[in-house]
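Asker: Just a sequence and a predicted model for now, questions to come.
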Amino acid sequence: MLLNLVISGLVIVLTAPALLDQIPVLSGSLSVSIYLTDLILMMVLLALLLFVHEFLHLALIPGFIWSQKNYAGLTFAGPFVATGEVLTRRRFVMISVTPFIVLSFLLPLIAGAAGMLSPLLSIIVLLNALGASVDMLSMFLVLTQVPPGSRVVCNGMNTYWKAHN
């Protein structure tokens, strides 16, 4: 979790250093104002972030449109995507890491280079980095426990693998 936050934070700071001037604590004073319109905008952007994050997972599942083994839903913990498809280890890793790379690395990199990285977008990027921590943990576990070339399948909260011959 901390590593994701540090990576995204470094990208934000390196591509848009002027954002540091907008952090009240660093300027010597602390004043926080929360406006209803900002709060509503933040909620809408967060919902959009969750949708895009999960769609990036789903779009990388082979045959995601036609498969009867793909599921998307909403729980109290948030939206989720699940598949019962048999995936290669490489595909599982790619599916796991893509939302972090796209939304918490490439998005601030491109927006910062274009001068469009706002404090609100930075917060959204950092929230995605925190949320992608579970994806990164899954990726780490598969990379360290599943042999290269193996096939991976998820069944509920359990993930199984079989060596491919």
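Answerer: Cool, the structure landed.
Asker: rest of the way, CA atoms for contacts and neighbours
Answerer: Noted.
Asker: Spell out, range by range, the helices that occur in the protein.
Answerer: Taking DSSP state H as the criterion, the chain carries its helices at 2-15, 36-59, 89-101, 107-113, 119-131, 133-145.
Asker: which residues make contact with the fourth one from outside it?
Answerer: For helix 107-113, contacts defined as CA atoms under 8 Å, 6 or more residues apart in numbering pick out 8, 11-12, 15-16, 117, 122, 125.
Asker: And for the third one?
Answerer: With CA under 8 Å, 6+ apart as the test, helix 89-101 has contacts from 53-54, 56-58, 60-61, 128-129, 132, 135-136, 138-139, 142-143, 146, 148-152.
Asker: which one of the contacts of helix 107-113 is nearest residue 23?
Answerer: residue 122 (11.6 Å; CA to CA).
Asker: hang on, the earlier thing: can you tell which of the helices of the chain is closest to residue 78?
Answerer: helix 36-59 (7.9 Å).
Asker: The structure to be compared is supplied as follows:
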Amino acid sequence: MKIRFSIPKADHEYEQELKQNNWTPLKEPQSIGKATLISIPFMIVNLVICLAVIIMVDGLSWHEFGFTEEGFRFTLSLSHIVWFFAMIIIHELIHLVFVPNFLKSNKTYLGITLQAGFILTEDMISKSRFLIVSFAPFILISIILPIILSWFGLLTPLLKVLIIINGVSSSVDFLNSFMIMRQVPKGGSIINNGFRTYWKAA
């Protein structure tokens, strides 16, 4: 595993090699901005799921989010910012631990940029494992975690907000998974060249 502070670019020679070896380019957005825009429907769905889980296990009120009879009141503290960045790091680390052999791999990257954090592996990975890697942070943080915290009475308003933010920010993961499920046949394999994705049937 390597740490990067920039988004890796595709290697054009490697791209030709992949195509010669019958790897098919995935039809996908070519920038983070486009991917985020296209993923808005998944943001809405994820938001509804997060709210439903929190309401079922602990309840939810407008007052918890700063809305009162006197208006909206919200105080942003340093601890809130720390918690927010901690959640981003945890989200990416969960992706990472589900990547096969991530500790030994020289082609798996933990990325930290001004735009976002990311996990990228250029090792070959199965379709099923790709889906597990993609869905893991949403399932663990936005579904399982609120249930556990509620059992122990630890589901605070701040944690509810962070859980919801995690769910909404998982929309690009869901978009990627949707494209993989639609385009890659069962048993297929996936490989990345930078952020460009290629697949091959079993």
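Answerer: Alright, I've got the coordinates. Since the structure is predicted, the reported quantities are computational estimates derived from the model, not experimental observations.
Asker: picking that back up, make CSV out of the helices of the first structure and add mean neighbour count and distance to residue 25 of the first structure.
Answerer: Below are these laid out as CSV (neighbours: other CA atoms under 10 Å; distance: least, CA to CA, whole Å):
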stretch, mean neighbour count, distance to residue 25 of the first structure
helix 2-15, 18, 16
helix 36-59, 15, 20
helix 89-101, 20, 28
helix 107-113, 20, 22
helix 119-131, 20, 14
helix 133-145, 16, 26
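Asker: Now render those as CSV, adding distance to residue 79 of the first structure.
Answerer: Output for the helices of the first structure, formatted as CSV (distance: least, CA to CA, whole Å):
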stretch, distance to residue 79 of the first structure
helix 2-15, 20
helix 36-59, 7
helix 89-101, 14
helix 107-113, 21
helix 119-131, 11
helix 133-145, 13
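Asker: ok so, going back, of all the contacts of helix 107-113 of the first structure, which comes closest to residue 71 of the first structure?
Answerer: residue 125 (25.4 Å).
Asker: Need the counterpart of that closest one in the second structure.
Answerer: In the second structure, residue 125 of the first structure lines up with residue 163, judged by TM-score structural alignment.
Asker: right, and its match touches residue 142 too?
Answerer: Yes - counting by CA atoms under 8 Å, residue 142 is a contact partner of residue 163 of the second structure at 5.1 Å.
Asker: Now do the shared contacts for the two.
Answerer: Counting by CA under 8 Å, 6+ apart, the residues touching both residue 163 of the second structure and residue 142 are residue 50.
Asker: Could you check which residue of the first structure pairs with residue 154 of the second structure?
Answerer: By TM-score structural alignment, residue 154 of the second structure lines up with residue 116.
Asker: Quickly note the distance from residue 148 of the first structure to residue 121 of the first structure.
Answerer: Here residue 148 of the first structure is placed at a distance of 37 Å from residue 121 of the first structure (CA to CA, to the nearest Å).
Asker: Let me fix that, I meant to ask about residue 74 of the first structure.
Answerer: 24 Å.
Asker: With residue 58 of the first structure instead?
Answerer: 23 Å.
Asker: before we move on, what about residue 36 of the first structure?
Answerer: 17 Å.
Asker: How about residue 85 of the first structure?
Answerer: For residue 85 of the first structure, the distance to residue 121 of the first structure - CA to CA - is 34 Å.
Asker: Give the residue farthest from the middle of the second structure.
Answerer: For the second structure, the largest distance from the centre (CA atoms, centre = their mean) belongs to residue 70, which lies 36.8 Å off.
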